[in-house]
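Visitor: Sharing a model that was predicted from the sequence below.
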Amino acid sequence: MKVWVSLNSHQLLEKWHQNDMPAFDFAQDRLALTGADDFYQQDGIVTAVFGKIFKVNSPKVPTGLFDAQIVAHLYRNCGDDFVKLIDGHHLILLYDIIRDFIVIANNKYQASNGYIWESNDILHISNSLESFVKHNDSCPPTTDWKAVSGYLSNGFFMTERTILDGVKKLLPSVIVTVDKGTVTWCNHAAISFNRVAFSNVDSQIDRYEGLYRAGIETFLEKERPQELGCLLSGGHDSSFAFIQGTKVFNKPIHAYTVSFKGWKFDEESYAREISNKFGGIFHPVPFGPQDLDWTVGMVRAVEEPVVSSSLPIYVLAKKAEVPAMLGGDGGDTLWGEYYPVVEFHRF
């Protein structure tokens, strides 16, 4: 997915009004757009969806529309706030030619990579950092050494910064608008954490598990995988994901675990116990010296380094023969480094 958005198209806009230029041709002059999963253009509105829309919180959408049509329909009927009505794993682009107005909206889950760079009157958006260097030969972005220093201190890049100076991550829920050449940023789904006292721990845990299962069900309803897997270590986070998955998926889940034969640290026995207890199909995947050859592929796939980049997990994902996979990554952060769990025990 690569999108180049020109920020100054007043002459093209006049050309469209005078000659009644079709929207698609005009959009090609205004946008360079490739790799969209859905594309739609009609009556001066161009929409593209990268990824998938799972849910629309509006009764105004007719049945039978594909994702890019849904975006156009909501924009026409609900105005500029249409993004707030859409849920899914997607990056949305909408271009209203008559208004000379562009919307680029990221989903609230960080489920799709997106980077943005404004340079020489061009808004360059891509899901690959490599493309910013490859497609800007005359003036490529340089290394942001302050961001690199922050990474070495913290183990990750702070906020929207990346290893390339001026290239920003599209953070969850971010909306970038280009209104007659003026770029603005905002957030469409701010998350609030309201700590409310409660007296029954069990009921709150049941509620949390219900929300977690509902999230898996939404994913399964949209993706409809014939088989489902889980990256299972036997630890708290991946075991929780596996157990909740078994409660909503109607077939045994394939449990994939990296096995380190002969190593002092090997989680296979823990993962096997969880898989057997909850009716999974267990797949130990041995990891040996020959698997170090996968390192180059992992670095190319990750692009941005993070402390938790795991070669064994990458090898699992490459070798697993299922179309969809659950995992426990992010559990520490979800629980605030386990601080709420300590509160539960103290209660």
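Guide: Received the coordinates, thanks.
Visitor: Please count neighbours and contacts with C-alpha atoms only from this point.
Guide: Will do.
Visitor: By residue count, tell me the biggest helix in this protein.
Guide: Ranked by number of residues, the top helix in the chain under DSSP state H is helix 201-223.
Visitor: Touching the next helix or strand after that helix from outside, list them.
Guide: Later in the chain than helix 201-223, the nearest helix or strand by DSSP states H and E is strand 229-231. Strand 229-231 is contacted by residues 238, 241-242, 253-257, 313, 316, 322-328 when judged by CA atoms under 8 Å, 6 or more residues apart in numbering.
Visitor: how about a cut-off of 6 Å?
Guide: With contact meaning CA atoms under 6 Å, 6 or more residues apart in numbering, strand 229-231 is reached by Ile253, His254, Ala255, Tyr256, Met325, Leu326, Gly327.
Visitor: How much space separates Leu316 from Cys230?
Guide: Leu316 sits 10 Å away from Cys230 when distances are taken as CA to CA, to the nearest Å.
Visitor: Tell me which of these two has more neighbours.
Guide: Higher neighbour count among Leu316 and Cys230: Cys230, with 27 against 19, using other CA atoms under 10 Å.
Visitor: Not counting residues beside it along the chain, what's closest to that one?
Guide: Spatial nearest neighbour of Cys230, excluding adjacent residues (CA to CA, 6 or more residues apart in numbering): Leu326 at 4.4 Å.
Visitor: Report how many residues lie close to the one you found.
Guide: Leu326: 18 surrounding residues under other CA under 10 Å.
Visitor: Report the separation between it and Ile86.
Guide: 23 Å.
Visitor: what's the distance between the helix or strand harbouring Ile70 and the middle of its chain?
Guide: According to DSSP H and E, Ile70 maps onto helix 67-78. Counting by CA atoms, centre = their mean, to the nearest Å, helix 67-78 is centred 21 Å from the centre of its parent chain.
Visitor: Give the other helices and strands that the helix or strand following that helix contacts.
Guide: Reading on from helix 67-78 to the C-terminus, the next helix or strand found by DSSP H and E is strand 86-96. Contact partners of strand 86-96 among helices and strands, from 3 or more CA pairs under 6 Å, 6 or more residues apart in numbering; DSSP states H and E: strand 45-56, strand 101-106.
Visitor: Show me which residues of the longest one are buried.
Guide: Buried positions in strand 45-56, judged by neighbour count with 16 or more other CA atoms under 10 Å: Ile45, Val46, Thr47, Ala48, Val49, Phe50, Gly51, Lys52, Ile53, Phe54, Val56.
Visitor: one more structure, for comparison:
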Amino acid sequence: MCGISGWFDMAGLRSPDRRLAKAMNDAIAHRGPDGEGFHFEPGLALGHRRLAIIDLATGEQPMFTEAGRIGIVFNGEIFNYRDLRRVLERRGHTFRTRSDTEVILRGWVEWGPDVVDQIHGQFAFALWDRSEQTLFLARDRLGEKPLYYSILPDRTFLFASELKALMADPALPRVIDPLAVEDFFAFGYVTDPRTIYAGVRKLGAGQCMLLQRGQSPRIRTYWEPHPANVSERDLDHAADILRDRLSGAVRSQLVADVPVGAFLSGGVDSSAITALMAQAVPQALSCFTIGFDDPKFDERRYAEEVAARYDIRHHVEVVSPDDMETVEALPGMFDEPFGDSSALPTYRLAKLARRHVTVALSGDGGDELFAGYRRYLFHGREESLRGLLPAPVRRSVFGTLGRLYPKLDWAPQFMRARQTFRELSVSAAEGYFHNVAVLSDEQRAALFSPDLKRATSGYRPADLIAEHMAKAPSKDPVSAAQYVDLKTWLVGDILTKVDRTAMANSLEVRVPMLDPTFVEWAMGLPRPLKLSGGEGKVVLKRALEPLVPNDLLYRKKQGFSVPLARWFRGSFGDAFAAKLGKATPLAEHFDMATVRKLAEAHRQGWSDNSRTLWLLWMFNGFLERHGRSLRLPEPAA
């Protein structure tokens, strides 16, 4: 895994600024500590940082064809590169290296922009075709690898693996996108293609971009997640097929010339990947686990069962709420507000793994593919109830109940019906937004300053959910919700978290469940094989019964999260209160009386505001690092 950066003159052939190119590349040195490379010519600069995984001796970049016509900087791994190399060799292409990077180069000669349809892996790359004066950028199908870009007022095009590389250019406007702030406090992350900066965008998952001088960039979506035609309806047969398919995905992602290990949380998904790795690899494996001192969140004993069963070297650490050094470092890893508190243990997990391996396989994706989140169950039930009453009746009856029913955050779950009533009163998309939102529209409005509210007026984050749900390839409500998560939560939260925390430790993480053919097969399975009788991951658990202990498979889901509520009543609360006691930059954008009220209510145990407080802490950290000179857009005249 590597880091890429570049500069392209969209208007002419100005000489590139070599110092800027160096500064951009240096900003992402953690992504590739094994070396750096540059290419300069009129109108173009390419930069690369290398983390050597495949072809350690001859895989340096930027890499060019012999005549120098085509060059590339590439971040990622192409898992089918050996098969593609054989195809290209049969068509007359010759290779100078053993790297997957060269396969993309030769593939461009053979297929042009359609090379993205041939390669399978996790990647972001920029390819320069001198003869066509074309710069081509692409991002993998599920968005495992990031790619940021910006077009400056002088028609300079910048791109890089991380925001911090673009910020090396002082000409980049430091203007906050207020809609990104709204998204962050709604979802806990900034949704693609937005970034926190109005002038910077992310290339979307499954998209490519073509740039030619004098023309506007052309963005094309080359892949969308669509369900395959799946004939399996019998649970045991589908489980056998699943096990074979997932095993193949794991084997395909073990290719490396460096040590490979596994993240093992003790949950279903990571246990599946670890067990299949152990079957595929003859030599001893290492796996890595993070624990907590709170038994409600600690899964170490389940991880130990799996490690012992396969005789795997098991490395374990415990995360403490006193790890303020990591908390303070998180905003610098993400470069923009990022509100998933599990980034803290994920960073510690990656740090632990990097002491022993260079590549780790992760179980991410299982919840999204096999309906592991409880919100799918809730959404399916709510949609069934919505179908019983016309929309006007639902809005009247349940809307009224939602307004009148008290907000009982402190009460047992069965007494907290207010949210359910509100979800039943609205459309399926808006109801699902309420399921996934961290803060409701009313809560965000209470937090935001008057200026921020004016800047976001008229924007509704729920519309993003509606937009994706309308494009879902299945009308089944659970399948539609899973599709929404593939387009939003998975790429914006889960994969972003894994990439930044791992690469901050110069560790490559691979995600076998996101093999595109496996994703499409899983999407094609009928709902009862995924969610039945209140139980999620039905077929996945059945497939794993020969591999993983049943007490692990069929216990209550815990998830990889931290005891945030308790921590904010202890050391986290003390640290946050100390920040509020200073001249916090939050005061420019938020109602501080509301912020302090939320903090105090949480400390006193009157309500659980821990997720809100964490979002505020992470946003404050972003402002402290980057925001002293940031500004909102000027109001329209």
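Guide: Happy to help now that I have it. Here the structure is a predicted model, which is why all the values come from computation and not from measurement.
Visitor: Overlay them and tell me the TM-score.
Guide: The TM-score (TM-score structural alignment, normalised by the length of the first structure) is 0.84; 332 aligned residues with a CA RMSD of 2.9 Å.
Visitor: related to what we said a few turns ago, and of the contacts of strand 229-231 of the first structure, the nearest to Ala23 of the first structure?
Guide: Distance to Ala23 of the first structure across the contacts of strand 229-231 of the first structure (CA to CA) is lowest for Met325, with 39.3 Å.
Visitor: nearest spatial neighbour of that closest one, skipping sequence neighbours?
Guide: Closest residue to Met325 of the first structure apart from its sequence neighbours, by CA to CA, 6+ apart: Gly229 at 4.5 Å.
Visitor: Show me what that neighbour lines up with in the second structure.
Guide: Matched by TM-score structural alignment, Gly229 of the first structure corresponds to Gly261 in the second structure.
Visitor: so how many other residues sit close to that match?
Guide: Counted with other CA under 10 Å, Gly261 of the second structure comes out at 26.
Visitor: can you confirm Gln11 of the first structure is in a strand?
Guide: No - using DSSP: H, G, I helix; E, B strand; the rest coil, the assignment for Gln11 of the first structure is helix, not a strand.
Visitor: one step back: want to throw the helices and strands packed on strand 86-96 of the first structure into CSV with distance to Arg161 of the first structure?
Guide: Converted to CSV, these look like this (distance: least, CA to CA, whole Å):
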stretch, distance to Arg161 of the first structure
strand 45-56, 22
strand 101-106, 16
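Visitor: Pro284 of the first structure: which of these is closest?
Guide: Of all these, strand 45-56 sits nearest to Pro284 of the first structure, with 31.0 Å by CA to CA.
Visitor: Now do that closest one: everything it contacts.
Guide: Strand 45-56 of the first structure has contacts (CA under 6 Å, 6+ apart) with 36-40, 68, 85-96, 222.
Visitor: Would you mind checking those residues for buried ones?
Guide: 36, 38-40, 68, 86-96.
Visitor: thinking again about what came up before, of the contacts of strand 229-231 of the first structure, which belong to strands?
Guide: Counted as lying in strands by DSSP state E, out of the contacts of strand 229-231 of the first structure, are His254, Ala255, Tyr256, Met325, Leu326.
Visitor: As JSON lines, these with distance to Ile122 of the first structure would be great.
Guide: As requested, those are exported to JSON lines (distance: CA to CA, whole Å):
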{"residue": "His254", "distance to Ile122 of the first structure": "46"}
{"residue": "Ala255", "distance to Ile122 of the first structure": "46"}
{"residue": "Tyr256", "distance to Ile122 of the first structure": "44"}
{"residue": "Met325", "distance to Ile122 of the first structure": "37"}
{"residue": "Leu326", "distance to Ile122 of the first structure": "38"}
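Visitor: Nearest to Phe193 of the first structure among those?
Guide: Using CA to CA, those come closest to Phe193 of the first structure at Leu326, 25.4 Å.
Visitor: Trace that closest one over to the second structure, please.
Guide: Residue correspondence to the second structure (TM-score structural alignment): Leu326 of the first structure is matched to Leu361.
Visitor: In terms of secondary structure, what does the helix holding Ile70 of the first structure contact?
Guide: Partner elements for helix 67-78 of the first structure (3+ CA pairs under 6 Å, 6+ apart): strand 38-42, strand 45-56.
Visitor: what about stretch 318-330 of the first structure, start to end distance?
Guide: Using CA to CA, one end of stretch 318-330 of the first structure lies 20 Å from the other.
Visitor: Touching that stretch from outside, list them.
Guide: The contact list for stretch 318-330 of the first structure, computed with CA under 6 Å, 6+ apart, reads Glu227, Leu228, Gly229, Cys230, Leu231, Asp237, Ser238.
Visitor: Ok, stretch 157-175 of the second structure next?
Guide: Residues contacting stretch 157-175 of the second structure (CA under 6 Å, 6+ apart): 3-8, 24, 27, 146-151, 197-198, 630-632.
Visitor: And the helices in the stretch 101-250 of the first structure?
Guide: Assignment of helices within the stretch 101-250 of the first structure using DSSP state H, counting those that start in this stretch yields the ranges 129-134, 145-154, 201-223, 236-248.
Visitor: Check the ones you listed for me and report the most buried one.
Guide: Among the helices of the stretch 101-250 of the first structure, helix 236-248 has the highest mean neighbour count (mean count of other CA atoms under 10 Å), at a mean of 19.
Visitor: What angle do helix 201-223 and it make with each other?
Guide: Orientation of helix 236-248 of the first structure against helix 201-223 (axes from the mean of the first three to the mean of the last three CA atoms, to 10 degrees) gives an angle of 70 degrees.
Visitor: on average, how far is helix 236-248 of the first structure from the matching bit in the second structure?
Guide: Mean deviation of helix 236-248 of the first structure relative to the second structure after superposition (mean CA distance after the TM-score superposition for the first structure): 1.6 Å.
Visitor: quick one, what contacts Asp367 of the second structure?
Guide: Going by CA under 6 Å, 6+ apart, Asp367 of the second structure touches Tyr373.
Visitor: I'd like to know how far Ala214 of the first structure sits from Leu220 of the first structure.
Guide: Noted for Ala214 of the first structure: a distance of 10 Å to Leu220 of the first structure, by CA to CA.
Visitor: for Leu326 of the first structure, same thing?
Guide: Leu326 of the first structure sits 11 Å away from Leu220 of the first structure, going by CA to CA.
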